[in-house]
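Participant: predicted model follows, preceded by the sequence.
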Amino acid sequence: MRHVVVLGSGAAGLAAALGAARAGAEVTLAYPGEGIDASPGSTQLAQGGIAAALGPGDSPEAHALDTVAAGAGLVDKRAAEHLARRGAGEVEALLAAGFPADPGLSLEAAHRVARIVHAGGDRTGAALHRFLAGRVLEEPRIRHAPGTRLRSLVLRDGTVAGLDTADGTRLTGDAVVLATGGYCGVYPRSTGAPGAIGTGIVAAARAGALLADMEFVQFHPTVLEGTGHLISEAVRGAGAHLVDGEGRRFLFDTDPRGELAPRDVVSAGVCRALDAGPVWLDARHVPDLPGAFPGITARLAEAGIDWTRQLVPVAPAAHYSMGGVVTDLSGRTTLPGLYAVGEVARTGVRGANRLASNSLLEALVFGAAAGEASASAGEWVAPAVSGEFLDVALPGPGPDGDARDAIAAGLGVERTGEGIVRTLAALDGPGGDAASIGRLMAAAAQSRTESRGAHRRLDHPDTDPAQARPILLRATEGVTTC
């Protein structure tokens, strides 16, 4: 019987564990806290919903087209079609199993129709996490390894055979599924889990796995100024406006969709408007804000803001990382025995700019697929890759120091070649996972001499059709063997 180790207890990790157990494997689910609920990740913080083509007049084909359009020329169309097609079935099955969804479907930016499933208003991620965790706790094939923090992957004859933990213990298995999250935590301000600093990505790269799209980081345009408190895309979908100090809806100057343009467009517009003064979210005219968005209402009240009567000061903050470990549609990486799912993975469905509310769907679809595949002892077929290859030297061990400030300075919403070079220079020395991620991001950003999706270079403002290909990254350092 196959033994699968799943590292991470967000939606992707829970879906992978359930998928592997359903396929007949024995599963060890490892996470950093004393329990699943005590291992906070970005899933629980997700205010947006789950995108799925369920409504009248919608289709998986239309959902896939919106996903491709948002990704600015870098989405793998086959992956987008797979996500939309299998995603509709996964969400239908979720609802049939009793997931407590709110009635109706909502509209979010860059979707042509209302196709967003919500639960608890703006608490969909928390509701999904509770639902999946409950199913995992009832599954006898899944045993738990709390208190697990990844240090490195273990290789045996070129195949991943387990992982070493920060406390010196080793977990072994026939396959390892990484579900350790993304890397937005390397920025001083982000909306996700503070511990999401790319630990799984760095471990996979040091073991020899291929990475891609590390230059693309999605900044959410409506985050409460001075904090990491997100104000969901769904608020603008419900009719809220972004205005400058004069009360003008400035986003129509750059895109006819205004507040409902893709996130990269809105974030760049907000960033530029902030140069002239504050930017405000005006939701005062949106009906029943406390009922529709109870979590946001409570959080703003804690900050002394009654958004039924007051404007809300907002600014962009790092929200979602598009890059990660290259995988195929079943979560297989270029390293035998290693699967990756969720934000740690680069599946091909995000491109240069992830479509809103595709993230929870991606966790469900690719998590289940990787779990099923990892339970099989079939021949390993690595994902096919093509693009520009870069070798990146990762720093030797040491404290991260000022890595976050250096990353924010050169790899923000808008970038320049000079700023990227300064970031690389600042990270040229010993460091931890944040410094390693910063070097990977900066190397890819330096190489992409154009503006595309979430990567915007002021010194290369145009999109270059010749650069419509991924930048593939290889770490130049060695591996852990046994």
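Facilitator: Yep, that arrived. Numbering: from 1, shown residues only.
Participant: from here on, contacts and neighbour counts on C-alpha atoms
Facilitator: Will do.
Participant: residues near Ala426, how many?
Facilitator: For Ala426, the count of nearby residues is 17 (other C-alpha atoms under 10 Å).
Participant: for Leu458, see how far away it is.
Facilitator: The gap separating Ala426 from Leu458 is 21 Å, by C-alpha to C-alpha, to the nearest Å.
Participant: do the same with Val136
Facilitator: Applying C-alpha to C-alpha, the value for Val136 to Leu458 is 47 Å.
Participant: how about Val392?
Facilitator: 24 Å.
Participant: ok so, going back, neighbour count: Val136 and Leu458, which is higher?
Facilitator: For Val136 versus Leu458, the count of surrounding residues by other C-alpha under 10 Å is larger for Val136: 22 against 13.
Participant: for the strand or helix carrying that one, buried residues please.
Facilitator: Assigned by DSSP states H and E, Val136 belongs to helix 124-137. Neighbour-count burial for helix 124-137 flags 124-133, 136 (criterion: 16 or more other C-alpha atoms under 10 Å).
Participant: Ala207 touches Arg474, doesn't it?
Facilitator: No. Ala207 lies out of contact with Arg474 (C-alpha atoms under 8 Å); the separation is 9.9 Å.
Participant: who's more crowded, these two?
Facilitator: Ala207 (25 against 20).
Participant: so the more buried one versus Ser152, what's the distance?
Facilitator: 8 Å.
Participant: now for these two: what residues contact both?
Facilitator: By C-alpha atoms under 8 Å, 6 or more residues apart in numbering, Ala207 and Ser152 have these common neighbours: Thr480.
Participant: put this next to the first one:
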Amino acid sequence: MTDVHRVDVPLIVGGGVAGMTAALTLDESVILTTDLPGSSWWAQGGISIKSAFTDGAKQDRWSDLTDPAAVERIAGDGPEAVDWLRTEAESLVTDNGEQTVLGEEGIEGLDRAIETGNDATGAEVMRVLNSSLASRDSVKRLLGRAIDLITDGERVVGVVAVDSRARQRIVMAPAVVIATGGLGRLYQRTTNPRGSDGSGLAMAIRAGARVADLEFVQFHPTAMTVAKDPLPMVSERVRRRGAILVDAHGRRFMAGIHSDAELAPPGLLARAIWRQSVRGAGAYLDARHVHELADHHPTLLAHAMSVGIDPRTDLVPVGAAAHYQIGGVATDLEGRTSLPGLWAVGEAASTGLHGSTRLLSNALLEGIVFGRRVARSVAAEAETPGDVAYCPVDSRDLPVTPGPAFEELRKLMWEHVGLERDGDGLWRAHNELTALVPVLRRTLAGRDAATVAIQVVAAALRRTESRGSHYRIDHQATDPSQAARVVVEPGPVEVERLV
């Protein structure tokens, strides 16, 4: 019989910036995490305070489906969120006894940005939050992977979780917050680590929560195409400091494609670099003339040097890679989902902030701002669960780690649901994924991947136009009649009683 573990405080599922911010903002909480680091650790850019976006003159930087109210929230709450982070950092010291420092840096078009550790801001912010969490008795940590939401009627009352040996337990709580990150690992080429596999989104879909805009996935234009998985990301900041893109013959190619050359819009740039690879022309970052590269970009240098490339003297091979999930579990600006008792935050959530094209330099700030907003909403609306719990009817007595079929799924998603899509390729992906489902469902991670991938393909088929990060070569024009976010309700869910 599955053990039942009852907690009387909110349950946060996921240990990235958004999840830990929510946990630390609440008076008391339990945080359920795996031992796999998520994407927050890999964030290179600073934390930008986007009050510039409240100026009408700056609104051309918004995505065309961006919700202005979401931008106002991140702009209005940004300074307070950063002050909160500074307060957390001021209470900590580094391993050598020095106080943690959050520096400020100006970025073109933005009011203020915080940067720590040069191009390793995410790692330093995560170190601050982890240290704060470890020092507080008010936050309890559970190790495990949530595999399904449990409900009482329409209300979410907890999760089913497994440990590394696939031993299950039921965790019942007054509120559940999904903060599990994105779905980048569903693509063969990605900058996302192993933990970014769409597991929280899969749980929400199986439980019947509404999801939105799953066709929109950001592909970072310059990932280092070396023998690593995930591919190391090369930040836009390197290009802002003068690095250029050249082909295999050393010829600069972006100047003839867009007036902003290497600083062209990320989606256009990613597709241009991808096309270079498709036709065998190659794409390389030339940063040999960038001054003080080792001081400003130590992460880039370390990754490159580990595979025998020195960016100070060598060209760095680059290509596009899946980077950020724009769509997700549909929420309001307090993180509430369509299911009472369930909130979502961070990359797992779709608030309308990003629209069809992700707003850059916002991942960390979004996690902190909305993590704190979610915490306040949860504190006001959490309800003690009753004595019964139901779960979607499904196989759960399965190994956790995905098998070889997962790599087939990743290849299909990259080849047919990637930077350039068309109806034939999407239907091929749909049919081949459907055929793979019985094999994928032999593991918990494979089951989650199948659930999410099929929904992403369906969303991409549904939007018969090109908009933002969704580019259809068979529908290249933007269709004004489709200028809206698409929210989908998965439908009725068959459940079985667990408690």
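Facilitator: Cool, got the structure. Since the model is a prediction, treat every value here as computed from it, not as a measurement.
Participant: strands along the stretch 151-300 of structure 2, start to end?
Facilitator: Using DSSP state E, counting those that start in this stretch, the strands of the stretch 151-300 of structure 2 run over 155-162, 168-172, 176-178, 211-212, 217-224, 244-246, 284-286.
Participant: my bad, the stretch 1-150 of structure 1
Facilitator: Using DSSP E, counting those that start in this stretch, the strands assigned to the stretch 1-150 of structure 1 run over residues 3-7, 26-30, 50-51, 116-117, 142-145, 150-156.
Participant: could those go into CSV alongside mean neighbour count?
Facilitator: Below are the strands of the stretch 1-150 of structure 1 laid out as CSV (neighbours: other C-alpha atoms under 10 Å):
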stretch, mean neighbour count
strand 3-7, 29
strand 26-30, 24
strand 50-51, 28
strand 116-117, 24
strand 142-145, 18
strand 150-156, 21
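Participant: redo the ones you listed as a markdown table? Include distance to Leu251 of structure 1.
Facilitator: Below are these laid out as a markdown table (distance: least, C-alpha to C-alpha, whole Å):
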| stretch | distance to Leu251 of structure 1 |
| --- | --- |
| strand 3-7 | 41 |
| strand 26-30 | 44 |
| strand 50-51 | 25 |
| strand 116-117 | 23 |
| strand 142-145 | 48 |
| strand 150-156 | 43 |
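Participant: which of those sits closest to Glu233 of structure 1?
Facilitator: Among the strands of the stretch 1-150 of structure 1, strand 116-117 comes nearest to Glu233 of structure 1, with 10.9 Å by C-alpha to C-alpha.
Participant: list the contacts of that closest one.
Facilitator: With C-alpha under 8 Å, 6+ apart as the contact definition, strand 116-117 of structure 1 has outside contacts at 49-52, 101-102, 104-108, 357.
Participant: most neighbours of all those residues, which one?
Facilitator: Gly49 (31 neighbours).
Participant: quick check: longest strand of structure 2.
Facilitator: strand 316-325 (DSSP state E).
Participant: whereabouts in structure 1 does it align?
Facilitator: Aligning strand 316-325 of structure 2 against structure 1 (TM-score structural alignment) gives residues 312-321.
Participant: mind listing residues that contact that stretch?
Facilitator: Residues outside stretch 312-321 of structure 1 that contact it (C-alpha under 8 Å, 6+ apart): 182-185, 187, 189-192, 214, 216-226, 228, 267, 270-271, 274, 278-282, 305, 343.
Participant: helices along the stretch 151-300 of structure 2, start to end?
Facilitator: 199-207, 236-240, 266-278, 293-296, 298-306 (DSSP state H, counting those that start in this stretch).
Participant: between the longest strand of structure 2 and helix 298-306, what angle do the directions make?
Facilitator: Angle between the axes of strand 316-325 of structure 2 and helix 298-306 is 130 degrees (criterion: axes from the mean of the first three to the mean of the last three C-alpha atoms, to 10 degrees).
Participant: show me how far strand 316-325 of structure 2 is from its chain's centre.
Facilitator: Distance of strand 316-325 of structure 2 from its chain centroid, counting by C-alpha atoms, centre = their mean, to the nearest Å, is 14 Å.
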